[in-house]
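Colleague: Just need the structure, nothing else, for what follows:
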Amino acid sequence: MTQESLIFYGGLNTIGGVHILYSNGNHSLIFDLGLQLRGLFDIKVQAHPSHGLQQYILTRMAPPVLPIYDKRELEGLEYQAVFDLWGKDKMPATDNINISVFISHIHQDHMALLPYVNEETTVYMHQDAHAVYRGVVVSGEYKDTSATIHSLQDLETVQFEDFTLQLVEVDHDTPGASGFLIKSKEHTIAFTGDWRTHGRNSERMERFITLCKEANVDILLTEGTSLRKESAFDDPVMVQEVEVADHYARIVKEATSLVYVNILARNVERVADFIMKTKELGRKLVMDGRTAALWHESITQGIKSLNGHPSLAEKDTIRVLESDINITKDLPYETICINEIVSNKSNYTIYLIQENTPLISQLERQGEQVGQSHYIHADGNPLTNRDPVLEAWLKEFCVKYHYYATGGHATPKEISRIISEIKPKVVIPLHSLHPSLVDSKGVPKYCPAYGEKVVVTELLSTLRNNVKDSMN
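Modeller: The predicted model follows:
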């Protein structure tokens, strides 16, 4: 009988960087391929452009599944060093094995390693996620991948030799976010991807629960980002996604000067709402070139969840900073210079990504002072409302700060609910600083170690015996 197994390479005691290898017969599937948000690398300490993959592998930031990577990126790497780092028993058996990749969504902690994947490897993702990925590439944030990307529709099933993979859309803060159901002859494994129930598509999670119950899921892998010591007894109250654009509108209506907004450009649905709300309020939305390129390429590729949205045809409301003309020369939006903005500040909202924070100095110190400016921080980097550098900039220029983040993740109470309703034989929490804090409502939970190989039948048998022993 074929031995099904899971090897856990990342995302177990940190947020992001989930790297799990599912193997069954002659085929394996790794999910996801991102870089964790915490650890050895940050905005200042980055991998070298020519040796990035090797530096990630040798710091355990990238999974040691070497056959999926471009050989040119591995040139010069001592494979023995990789074996010594992980231990040979933790390396996947790859002889005569086909390995595919599943990307749950286009946040960097789930897809940042895509540029290193070789052309022989097939990558599966939702069609909307693929559209956003094309936008990310065109914006210049990441290099393109050589891999063959196979776009899937919601609920579409891929047949492998010994198992099937069914993509299932979930509610998250970027289009195309998905989990899956893997079904073999013996078992069913469900993966939630990143999810929440306070977004614009909360009904997707109810459907996910139904599909899992119908499939009699054996193993449920769920993200647990919100699991923290302080939330173990006090469930956080989440801002509803539908409220964000309305909050922005309330601030703009009272503002007599500039308004800055900071949201992740990959949250294309929220960008669409902000474009239309800006138009309604009689302002222009000024984007940097990278953000404008990501937006335009994504909607050009086609975001199914935005079908019929008026923002798709809206060009007059968007302006692009003239300094980014090399990026945006082929975009259908008018450019604008700093002097035009400061000459009539109440006409503009500035889409200000973290890297462009210093623009505040030019925009605030020049032109007529017609009132206090406002900064709306709504899930853009930095992903905290206590960033000392941002605080210093806003204090220096007397800009009023508004933190209005919804978050893309479920509350601890919602995580417990989904576990109790699905009733898997075992739940594996991941994508969390404190995965063991999950209240699994009596469902056995298992927290694997880094590099641990779990044979599915053995895990289920052990847990079954443990339950029997506890009842005796």
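Colleague: For the rest of this, base every contact and every neighbour count on C-alpha atoms.
Modeller: OK.
Colleague: Give me the residue at the spatial middle of this structure.
Modeller: Nearest to the mean C-alpha position of the chain, by Cα atoms, centre = their mean, lies residue 107 at 2.8 Å.
Colleague: excluding its backbone neighbours, what's nearest that residue?
Modeller: Among residues not flanking residue 107 along the chain, residue 266 sits closest, at 7.4 Å (Cα to Cα, 6 or more residues apart in numbering).
Colleague: Now do the buried residues in stretch 211-218.
Modeller: Within stretch 211-218, the residues that qualify as buried by neighbour count (16 or more other Cα atoms under 10 Å) are 211-212, 215-218.
Colleague: quick one: the helices in the stretch 351-472 of the chain?
Modeller: Assigned by DSSP state H, counting those that start in this stretch, the helices in the stretch 351-472 of the chain fall at 359-365, 388-396, 412-422, 456-471.
Colleague: In three-state terms, label residue 149 for me.
Modeller: Following DSSP: H, G, I helix; E, B strand; the rest coil, the label given to residue 149 is strand.
Colleague: Isn't it up against residue 124?
Modeller: Yes - contact criterion Cα atoms under 8 Å: residue 149 and residue 124 qualify, at 6.0 Å.
Colleague: One more sequence to fold, the one below, so I can look at both together:
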Amino acid sequence: MNQGHQLEERITFYGGLTTIGGVHIVYSCGDTGIVFDLGMARAFFKGEVSVRSDYGIRSCLLTRMAPPVMGLYDPALLGDVGEAELAQVWGQDQLPQVKNLHGFVSHIHQDHMALLPSLREGLPVWMHRDAYAVYEGVVAAGEYEGTQADIRLIEDGQIVDFGTFRMEFIEVDHDSPGVTGFIIHGPEHKIAFTADWRRHGRNSHRLDRFIERCQSEGVDLLITEGTRMRPDTLFRKPKDRLEVEVAVECRRAMEDTNGLVYVNILARNVERVADLIIRTKEAGRQLVMDESTAVLWKETSAKLTVLAGHQALDVDQEVIRLLSTPQWSKGPQPSKEVELPYESITLNEITANKSSYAVYLTYPNTPLIAELETFGSRESASIYVHADGNPLTPSDETLLKWLTEFGVQYRYCATGGHASPQEISELTTRIAPKLVVPLHSLHPTMFNSGGIRKYCPAPGESFALSELVRK
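Modeller: The predicted structure follows:
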């Protein structure tokens, strides 16, 4: 590293700058670099207008939904899309390219990992081992294709030497296991990336440790998410439901009715699902899962270091019942033959004794409500608990129409994975970098940096790091 001061450190910003998700940043030092993250925001693709996550990479590149870094992707998927075409799409004469390229995935939400199936064979991609356990689960469940990349597992606190720079990986707290930020130790500069984070989760102390490491190292550039920066949150800190309270709210719903309880949780939040299993048992009910959700739970839960010793692993076989996925469902179908140890159940068995069951109801399977509510007793109203599962809004017209039609009570008890603007400001002022870049936000310019110099880059802007820090 002695010659490192002669190597130019460069940073290029592509995605996630004025959107929630889809962060694409390239850091390079000499001929070695890393792209973080490897997901996509929705933008051009939503609902019926969508492409497969592997073969759709051409459309994603030509709509600036994927970073124009040629060494990332499987050449067989690119076809004749090359650097010249991408430079034209980005309105530039040429695009920075890196010879010795790596990738980084901070966690397994689609806006941070959706490019994984499109990556070239052997590309080194770094992620926390718990994040990879979740990815294996979503692939087995049929939600995503696998990857040809060379996945390299990291631990909290691990430092990896890339030759011209080092990366120190630091686990943070979000609503998915294994979420990891980092500090890049370059020859002249240090960059900290928070990944997605929150203070109202189980492990707020991880953020304090992240801050302490940044303070100790003297960070030049801080890159932080700003999902919740909006006009209505600028002057009033929202009151967040604690993560540990979500499953308790689900149990309360199960105790409040003799009807069915529907629960909608994003299955990738495996820790929350584990808590739900325990609360369901406490309420004297069994939790009915579709095959895809059960596969994701089974494949992931046994591998997660964060769930080691959790009670849910001991009781899931007596709590979970398996419901065959309806033929009409547009939801994912398991792509892997997994031997599930759960006893099967039919719709007739559920409706014959509604007070004994909670139904884990994913959004594509919403029409099951018609059968579950039409048959069996309707003396007690059923309750639908919406806890950060898709759709992510409490005002989804389609969902609310189904619930209204069948007289199902709606309870919204979400607690997302993102920090309040005030918490982001506090983290920034405590770290006290020379410069802060807020992104993963619709309103990054609203960020109150507490006097710390801030910069909001435009898509495609590329800087020598020394130039950006002085800017």
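Colleague: TM-score of the superposition?
Modeller: Once the chains are laid over each other, their TM-score by TM-score structural alignment, normalised by the length of structure 2 reads 0.95; 458 aligned residues with a Cα RMSD of 1.4 Å.
Colleague: Next up, the contacts around the equivalent of the residue nearest to the centre of structure 1 over in structure 2.
Modeller: With TM-score structural alignment as the criterion, residue 107 of structure 1 lines up with residue 109 in structure 2. Residue 109 of structure 2 sits next to 39, 176, 268 when contact means Cα atoms under 8 Å, 6 or more residues apart in numbering.
Colleague: Residue 202 of structure 1 too?
Modeller: Remark: with contacts taken as Cα under 8 Å, 6+ apart, residue 202 of structure 1 is in contact with 170-171, 196.
Colleague: quick revisit: would you mind giving the buried residues of stretch 211-218 of structure 1 as JSON lines with secondary structure added?
Modeller: Listed next are the buried residues of stretch 211-218 of structure 1 as JSON lines, based on three-state DSSP:
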{"residue": "211", "secondary structure": "helix"}
{"residue": "212", "secondary structure": "helix"}
{"residue": "215", "secondary structure": "helix"}
{"residue": "216", "secondary structure": "coil"}
{"residue": "217", "secondary structure": "coil"}
{"residue": "218", "secondary structure": "coil"}
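Colleague: Residue 226 of structure 1: which of these is nearest?
Modeller: Of all those, residue 212 has the smallest distance to residue 226 of structure 1: 22.3 Å, by Cα to Cα.
Colleague: Would you mind finding the match for that closest one in structure 2?
Modeller: Match for residue 212 of structure 1 (TM-score structural alignment): residue 214.
Colleague: Residue 102 of structure 2 and residue 161 of structure 2, how far apart?
Modeller: Distance, residue 102 of structure 2 to residue 161 of structure 2, using Cα to Cα, to the nearest Å: 12 Å.
Colleague: In structure 1, what range does stretch 277-295 of structure 2 match?
Modeller: On structure 1, the counterpart of stretch 277-295 of structure 2 by TM-score structural alignment is residues 275-293.
Colleague: now do the same end-to-end measure for the matching stretch.
Modeller: End-to-end distance for stretch 275-293 of structure 1, by Cα to Cα: 15 Å.
Colleague: Tell me the buried residues in it?
Modeller: In terms of neighbour count (16+ other Cα under 10 Å), stretch 275-293 of structure 1 has its buried residues at 275-279, 283-293.
Colleague: In helices, which of these fall?
Modeller: Among the buried residues of stretch 275-293 of structure 1, the members found in helices (DSSP state H) are 275-279, 289-293.
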